[in-house]
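Q: this one's sequence-less:
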């Protein structure tokens, strides 16, 4: 999952108080987000031809998303400690280079193992980039301009959500899946050059920097002054708060349920719906465009309706997953159902990042880092479980499992609301 950090990081955490704006650097980060999300989810639109060429099952190719999620989690937890005092400009450029290397390795992979190594590389980039992107963006512009800068960075994510899957499917039909992945190499080169010329020097934050003074977190949400070993695990202390623990469980269940199904949309469309390559690209485009619309609209339903939204979205998506089983062979019904799925599924992360800012107002960056780890872990688990079920029992079991986990997510969101309300009541009683 690629996170929307616009609400996870507040302008008050601005690291460098200055009047100089580096908007070219902000747009370079946005382009990097676009390239990264496109790289992350490219296998979803190319699952079938990749499986045939690599001579493995579609479920095993789907594990490429699981392995990238695993390495994203490890990187998000370790990068601040491992990178140490390395200049963040150098680190981001290095990650962009690794993104290009991943695309090349996958495109040229002679077998399944090199493919998985390439996916592991992209997982490292995912964890590193998203752990530092917001903290970097707020250092590039004056504090009043931070919300705009974060919106621009996340615009790359939103654009890739719309274009990546259908474009990957279309390119795959023209130049093959290897050619589609190789197209990511020049995109990565552009990203490297853009970052090189647009980013100023970004020294690693120190314990005495303004960032450190505003809270106990650094780039990736770790405790800056703490010893290295302790800093790796400090991010998990938020689980001591019941509301945070329940909320993270609800968020994780949502992403797991979503990716049990979403990872295997293409083989479902081809084998059950009977869609050809052009039709598959069209459905994926509908899914992406509806998701973009949902992201633009969901803000109207947050605020006082935050928890209601977080409960309703997975519940409705569970119904969609179940409905796709009997209506899977009806193309028009599948288009409508997956369009609604995209509308809800793509917009939901905005609600969860709003919850992070509300649940951890004084440690929003730490909450954001923890969210990255939870989301990527659950994406990996979801795609793995979906692949096992898809290969062994068929798409019906995969979609039913998605529905069950999404219903669990709705229940956990309700439990989060209940625990949060109870905590507010206890605080009010204590004050009086």
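A: Ah, there it is. Model, not experiment: these values are computed from the prediction.
Q: going forward, measure contacts between C-alpha atoms and count neighbours the same way
A: Fine.
Q: what about residue 304, how many residues nearby?
A: 9 (other C-alpha atoms under 10 Å).
Q: how about the one 4 residues further on?
A: Neighbours of residue 308 under the rule other C-alpha under 10 Å: 15.
Q: that one: which element?
A: Remark: residue 308 resides in helix 306-323, with elements defined by DSSP states H and E.
Q: just give me how far that helix sits from the chain centre.
A: Remark: helix 306-323 is offset 19 Å from the chain centroid, using C-alpha atoms, centre = their mean, to the nearest Å.
Q: and for stretch 198-216?
A: Averaged C-alpha coordinates place stretch 198-216 at 25 Å from its chain's average position (C-alpha atoms, centre = their mean).
Q: now do the same contact list for residue 102.
A: 118, 119, 121, 122 (C-alpha atoms under 8 Å, 6 or more residues apart in numbering).
Q: just the buried subset of the residues you listed, please.
A: Buried members of the contacts of residue 102, counted by 16 or more other C-alpha atoms under 10 Å: 118, 119, 121, 122.
Q: about what we covered before: next, the angle helix 306-323 makes with the helix or strand just after the helix holding residue 308.
A: Moving toward the C-terminus from helix 306-323, the next helix or strand (DSSP H and E) is helix 331-359. For helix 331-359 against helix 306-323, the angle by axes from the mean of the first three to the mean of the last three C-alpha atoms, to 10 degrees is 150 degrees.
Q: check the gap between the residue lying closest to residue 329 once chain neighbours are set aside and residue 388 for me.
A: Of all residues not flanking residue 329 in the chain, residue 273 sits nearest, at 4.2 Å (C-alpha to C-alpha, 6 or more residues apart in numbering). Residue 273 sits 21 Å away from residue 388, going by C-alpha to C-alpha, to the nearest Å.
Q: count the residues that sit near residue 315.
A: By the measure other C-alpha under 10 Å, the count of residues near residue 315 is 21.
Q: my error: substitute residue 427 in the last question.
A: By other C-alpha under 10 Å, 11 other residues sit near residue 427.
Q: again, but for residue 85
A: When neighbours are counted by other C-alpha under 10 Å, residue 85 comes out with 12.
Q: next up, a second structure to put side by side with the first:
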């Protein structure tokens, strides 16, 4: 079996033959920049976990709630966004949301208490949730399915860059200027990238011509009545929950149980990010060459091994710790490249924005629930060492096994050539 390109039942000229040329490279790098700030804003919370628990006098479970508040609010915004995201031109909506996200992130940096920080994180999640799905939607609108693995590899390389530069730089700022400084810097960078996006992002309105004039609830109903969309939602929930049962507490576990010094934490993200900067694009090429389902299954299988090792290791030399965490970053994040290329192909262009908003809600909810579950599974012994983290690893592996099965049930949009065929085999 082979992969087929998704498309609308009646493709819009704005999507299949744009009236003005689109600089695909500039588009992808701008979207990668937006993803970079969004991911750094989310990721920087996790290595700052030991500081937050100490400065605000909170427990590990309360820190897990702080992480979850962002993802839950992003999930709610995705649900709300699904009622209007396909009613607006993509570029304008994305930039307005991005500016609002920057201001909410600035509020995080100015928050003086745990409660106010929680409120600011909720606001950032509300705007970031729809924004993140719009980035993936625009890739799906512009880049043909047969090249979408490479395109997703470029956009997903933002994760790598965030771990190479964003998180270490944020930790450096936090060490010298206080924990507030990274959020202020992220807000400033977001406003600069938004200004660049005004020039580099194309106007995408073909979905408006396809959507016509009808109730905003109709696209949601159209999305929810398609069984393939439900398969995509389930697949997304599995891969995200597998990751976030483990990731939010990795830094706390490394500093408590694996002998990592706080000053060495940036090395973990630098090494992991440098490796994934190259591996994300490699997985994108392999996805287009081998097939996205086959590539996902291979990467997910190796990721399970790294999950188990990372959650069971004790006090080890720095080189061994960095080897494990680097492989963990490479393969756990690498699943997202073929995975999201498949998910974006599950809906026709006219419904893609609504579908991706709902999928973003599922993604955020899965991350939030997984973070809460992970926080409940772990505890502390009399010496302050983390206990129960090995159970987080086993839960992540079980969810990963289910995702390897679930990916085979995904199909490209039924409007595509070869309708009804699996995405790959």
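A: Cool, the structure landed. Nothing here was measured: the structure is a model prediction, and the numbers come from that model.
Q: coming back round to it: overlap between the contacts of residue 102 of structure 1 and structure 2?
A: Checking the contacts of residue 102 of structure 1 against structure 2 (both residues aligned by TM-score structural alignment, their matches' C-alpha atoms under 8 Å), the contacts still present are 118, 119, 121, 122.
Q: could you find the counterpart of the last one in structure 2?
A: It stands for residue 122 of structure 1. In structure 2, the residue paired with residue 122 of structure 1 is residue 124, using TM-score structural alignment.
Q: quick check, that match in a helix?
A: Yes: Residue 124 of structure 2: assigned to a helix according to DSSP: H, G, I helix; E, B strand; the rest coil.
Q: with adjacent residues omitted, what lies nearest to residue 274 of structure 2?
A: Nearest to residue 274 of structure 2 is residue 164, by C-alpha to C-alpha, 6+ apart, at 5.4 Å.
Q: could you do residue 410 of structure 1 as well?
A: residue 311 (4.4 Å).
Q: how about residue 195 of structure 1, what's its match in structure 2?
A: Here residue 195 of structure 1 is matched to residue 197 in structure 2, going by TM-score structural alignment.
Q: quick one: which helix or strand includes that match?
A: In this assignment (DSSP H and E), residue 197 of structure 2 forms part of helix 181-200.
Q: ok, now residue 110 of structure 1?
A: Per DSSP H and E, residue 110 of structure 1 falls between elements, in no helix or strand.
Q: circling back to that earlier point, please say which position in structure 2 the residue nearest to residue 329 of structure 1 maps to.
A: Per TM-score structural alignment, residue 273 of structure 1 is aligned with residue 258.
Q: now for its match, how many residues are close by?
A: 20.
Q: residue 46 of structure 2 matches what in structure 1?
A: Per TM-score structural alignment, residue 46 of structure 2 is aligned with residue 44.
Q: out of everything not next to it in sequence, what's closest to its match?
A: Nearest non-adjacent residue to residue 44 of structure 1 (C-alpha to C-alpha, 6+ apart): residue 263, at 5.5 Å.
Q: check residue 319 of structure 1 too.
A: Closest residue in space to residue 319 of structure 1, ignoring its immediate chain neighbours: residue 403 at 6.8 Å, by C-alpha to C-alpha, 6+ apart.
Q: ok, now which ones touch the residue nearest to residue 410 of structure 1?
A: Listed by C-alpha under 8 Å, 6+ apart, the contact set of residue 311 of structure 1 reads 409, 410, 411, 413, 414.
Q: now it: how far from residue 412 of structure 1?
A: On the measure of C-alpha to C-alpha, residue 311 of structure 1 and residue 412 of structure 1 end up 8 Å apart.
Q: for the stretch 1-150 of structure 2, what spans make up the helices?
A: Assigned by DSSP state H, counting those that start in this stretch, the helices in the stretch 1-150 of structure 2 fall at 13-16, 24-43, 49-55, 60-81, 90-110, 114-142, 148-161.
Q: so the fourth one corresponds to what in structure 1?
A: Alignment note (TM-score structural alignment): helix 60-81 of structure 2 is matched to residues 58-79 of structure 1.
Q: with structure 2 superposed, average distance for that stretch?
A: Superposing on structure 2 and averaging over aligned pairs (mean C-alpha distance after the TM-score superposition for structure 1), stretch 58-79 of structure 1 comes out at 2.2 Å.
Q: can you give me the offset of that stretch from its chain's centre?
A: Here the centre of stretch 58-79 of structure 1 is set off from its chain's centre by 12 Å, with C-alpha atoms, centre = their mean.
Q: likewise for stretch 104-115 of structure 2?
A: Worked out by C-alpha atoms, centre = their mean, stretch 104-115 of structure 2 lies 22 Å from the chain centre.
Q: give the aligned range of that stretch in structure 1.
A: With TM-score structural alignment as the criterion, stretch 104-115 of structure 2 aligns to 102-113.
Q: in the matching stretch, what counts as buried?
A: Buried residues in stretch 102-113 of structure 1 (16+ other C-alpha under 10 Å): 102, 103, 104, 105, 106, 107, 108, 109, 112.
Q: show me which of these is closest to residue 200 of structure 1.
A: residue 102 (25.9 Å; C-alpha to C-alpha).
Q: helices or strands up against the host helix or strand of residue 228 of structure 2?
A: Assigned by DSSP H and E, residue 228 of structure 2 belongs to helix 227-244. The contact analysis (3 or more C-alpha pairs under 8 Å, 6 or more residues apart in numbering; DSSP states H and E) places helix 227-244 of structure 2 against helix 349-377, helix 389-406.
Q: and the longest one, how far out from the chain middle?
A: Mean C-alpha position of helix 349-377 of structure 2 versus that of the full chain (C-alpha atoms, centre = their mean) differs by 9 Å.
Q: kindly report the same for the shortest one.
A: For helix 389-406 of structure 2, the distance between its averaged C-alpha position and the chain's averaged C-alpha position is 18 Å (C-alpha atoms, centre = their mean).
Q: okay, the angle between that helix and helix 349-377?
A: For helix 389-406 of structure 2 against helix 349-377, the angle by the same axes, to 10 degrees is 160 degrees.
Q: which residues does stretch 259-267 of structure 1 contact?
A: Under the criterion C-alpha under 8 Å, 6+ apart, residues 44-48, 58, 62, 280, 321, 379, 382-387, 398-399, 401-402 lie in contact with stretch 259-267 of structure 1.
Q: quick check: end-to-end length of that stretch?
A: By C-alpha to C-alpha, the extent of stretch 259-267 of structure 1 from end to end equals 14 Å.
Q: could you check the distance from residue 213 of structure 1 over to residue 317 of structure 1?
A: Per C-alpha to C-alpha, residue 213 of structure 1 is found 42 Å from residue 317 of structure 1.
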